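Student: sharing a model prediction with you, sequence too.
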Amino acid sequence: MIILIAAVAENNALGKNNDLLWHLPKDFKRFKEITSGHHIIMGRKTFESFPKPLPNRTHVIITRQKDYVHEGCIVVQDLESAIAVCPKNEDAFVIGGGEIYSQSIHLADQLDITRVHHSFEADVYFPEINSKIWELTSEIFNHKDEKHLYDYTFQTFVRKT
């Protein structure tokens, strides 16, 4: 299965200046639990926003730079090549950025969204989730607290058949 996983604001904002717009520790924990042991597909800028590769995951980096290499990572030129290097019988997670989400949403089987209940100024946005194509199958609301500045909801969407 191809699964897009993202934390998305009410106005579909994802980030600004190659950085996140919020800090939600429970979302980071959920992301780690869901993606550990799997292939994660991302654009080069998303990869370079990490201080180091994420542990216990196979990184597939999409870049137009022909000579780009990073030890321990698979580097490809396009989304189709990224999907092709992932095992067919396992889940593969698309983790960003905005352009990669836009290219892959029509190929995805599932969306795992953390909906941050606030709007932000951003320079990268998640594509619209079309209710004619996607069915919301799970929703878990979380109140803001001392570690989470915003209310947020874990949402799972599956492609309608």
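Tutor: Cool, the structure landed. Residues are numbered from 1 along each chain as shown.
Student: hey, let's count contacts and neighbours off CA atoms from now on
Tutor: Fine.
Student: the helices in the chain, which residues?
Tutor: Ranges of helices in the chain, per DSSP state H, are 25-35, 44-48, 79-84, 98-104.
Student: redo those as a markdown table? Include distance to residue 4 and mean neighbour count.
Tutor: Listed next are the helices of the chain as a markdown table, based on distance: least, C-alpha to C-alpha, whole Å; neighbours: other C-alpha atoms under 10 Å:
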| stretch | distance to residue 4 | mean neighbour count |
| --- | --- | --- |
| helix 25-35 | 11 | 14 |
| helix 44-48 | 14 | 17 |
| helix 79-84 | 12 | 16 |
| helix 98-104 | 7 | 18 |
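Student: how about JSON lines for those, with distance to residue 9 added?
Tutor: Shown next, in JSON lines, are the helices of the chain (distance: least, C-alpha to C-alpha, whole Å):
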{"stretch": "helix 25-35", "distance to residue 9": "13"}
{"stretch": "helix 44-48", "distance to residue 9": "17"}
{"stretch": "helix 79-84", "distance to residue 9": "25"}
{"stretch": "helix 98-104", "distance to residue 9": "13"}
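Student: so which of those comes closest to residue 159?
Tutor: helix 98-104 (13.0 Å; C-alpha to C-alpha).
Student: for that closest one, packing partners?
Tutor: helix 79-84, strand 92-96 (3 or more C-alpha pairs under 8 Å, 6 or more residues apart in numbering; DSSP states H and E).
Student: quick check: which of these is nearest to residue 156?
Tutor: strand 92-96 (13.5 Å).
Student: presented hereafter is structure B, for comparison with structure A:
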Amino acid sequence: MIKNKKQMMMIFSWIGVLLWMVLIFNLSSQVADESNKLSKGVTKVIVKTVERVAPTADFNMDRFNHVVRKNAHFFAYLVLGIFVTNAMRRSGRNGFRGVVLILSICVLYAISDEVHQMFVPGRGPGVKDVFIDSAGAIVGIGVYKGLVTLMKLKR
């Protein structure tokens, strides 16, 4: 039974973590053609937007699509880092040990995501992707901690 608002917020925070992990899992479950089609669609939107601002810009679509795909990894794990940090803070896990636990959760999930991709047609694991995911998580943790510090200073 939920006793108070704090406990309810903690539960909702962990539900947010799980939902974001499900989203990452679903995106990783896309076969290569489907995943590439999605990222190429995003790439085209970005290129069209940039061409409006800088009409003389010249893009290699395949190379730029690769950049978009890697940034998607980084961003997905940046958000995961924020969500896990928030859930851990609401669970009373702060300090250095809390950060180590947060990072461990994110990195282990990144590793499991790459292992999962071994079983998806046309996809495969990438050690480089785990490093990109981990960097995203580290930035997410830093962004969250920085915002919490700024909010405390303003009070």
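Tutor: That came in fine, so what should we check first? This is a predicted model, so every value here is computed, not measured.
Student: once they're superposed, tell me the TM-score.
Tutor: Superposed pair, TM-score by TM-score structural alignment, normalised by the length of the second structure: 0.24. Supporting alignment: 64 aligned residues with a C-alpha RMSD of 5.0 Å.
Student: thinking again about what came up before, nearest to residue 138 of the first structure, of the helices of the first structure?
Tutor: Once the helices of the first structure are compared by C-alpha to C-alpha, helix 25-35 is nearest, at 14.5 Å.
Student: picking that back up, so which of the helices and strands packed on helix 98-104 of the first structure gets nearest residue 3 of the first structure?
Tutor: Closest among those, using C-alpha to C-alpha: strand 92-96, at 4.8 Å.
Student: which strands and helices lie in contact with the closest one?
Tutor: Using 3+ C-alpha pairs under 8 Å, 6+ apart, strand 92-96 of the first structure sits against strand 2-9, strand 39-43, helix 98-104.
Student: tilt between the shortest one and strand 2-9?
Tutor: If I follow you right, that is strand 39-43 of the first structure. 60 degrees (axes from the mean of the first three to the mean of the last three C-alpha atoms, to 10 degrees).
Student: just the element for residue 96 of the second structure, please.
Tutor: helix 95-117 (DSSP states H and E).
Student: which strands or helices does the following helix or strand past that helix pack on?
Tutor: Sequence-wise, the next helix or strand downstream of helix 95-117 of the second structure (DSSP H and E) is helix 127-154. Judged by 3+ C-alpha pairs under 8 Å, 6+ apart, helix 127-154 of the second structure is in contact with helix 61-90, helix 95-117.
Student: report the buried residues of the shortest one.
Tutor: The neighbour-count check on helix 95-117 of the second structure (16 or more other C-alpha atoms under 10 Å) flags 99, 101-103, 106-107, 109-111, 113-114, 116-117 as buried.
Student: turn the residues you listed into JSON lines, columns for distance to residue 16 of the second structure.
Tutor: Shown next, in JSON lines, are the buried residues of helix 95-117 of the second structure (distance: C-alpha to C-alpha, whole Å):
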{"residue": "99", "distance to residue 16 of the second structure": "18"}
{"residue": "101", "distance to residue 16 of the second structure": "17"}
{"residue": "102", "distance to residue 16 of the second structure": "15"}
{"residue": "103", "distance to residue 16 of the second structure": "17"}
{"residue": "106", "distance to residue 16 of the second structure": "14"}
{"residue": "107", "distance to residue 16 of the second structure": "18"}
{"residue": "109", "distance to residue 16 of the second structure": "15"}
{"residue": "110", "distance to residue 16 of the second structure": "17"}
{"residue": "111", "distance to residue 16 of the second structure": "20"}
{"residue": "113", "distance to residue 16 of the second structure": "18"}
{"residue": "114", "distance to residue 16 of the second structure": "22"}
{"residue": "116", "distance to residue 16 of the second structure": "21"}
{"residue": "117", "distance to residue 16 of the second structure": "23"}
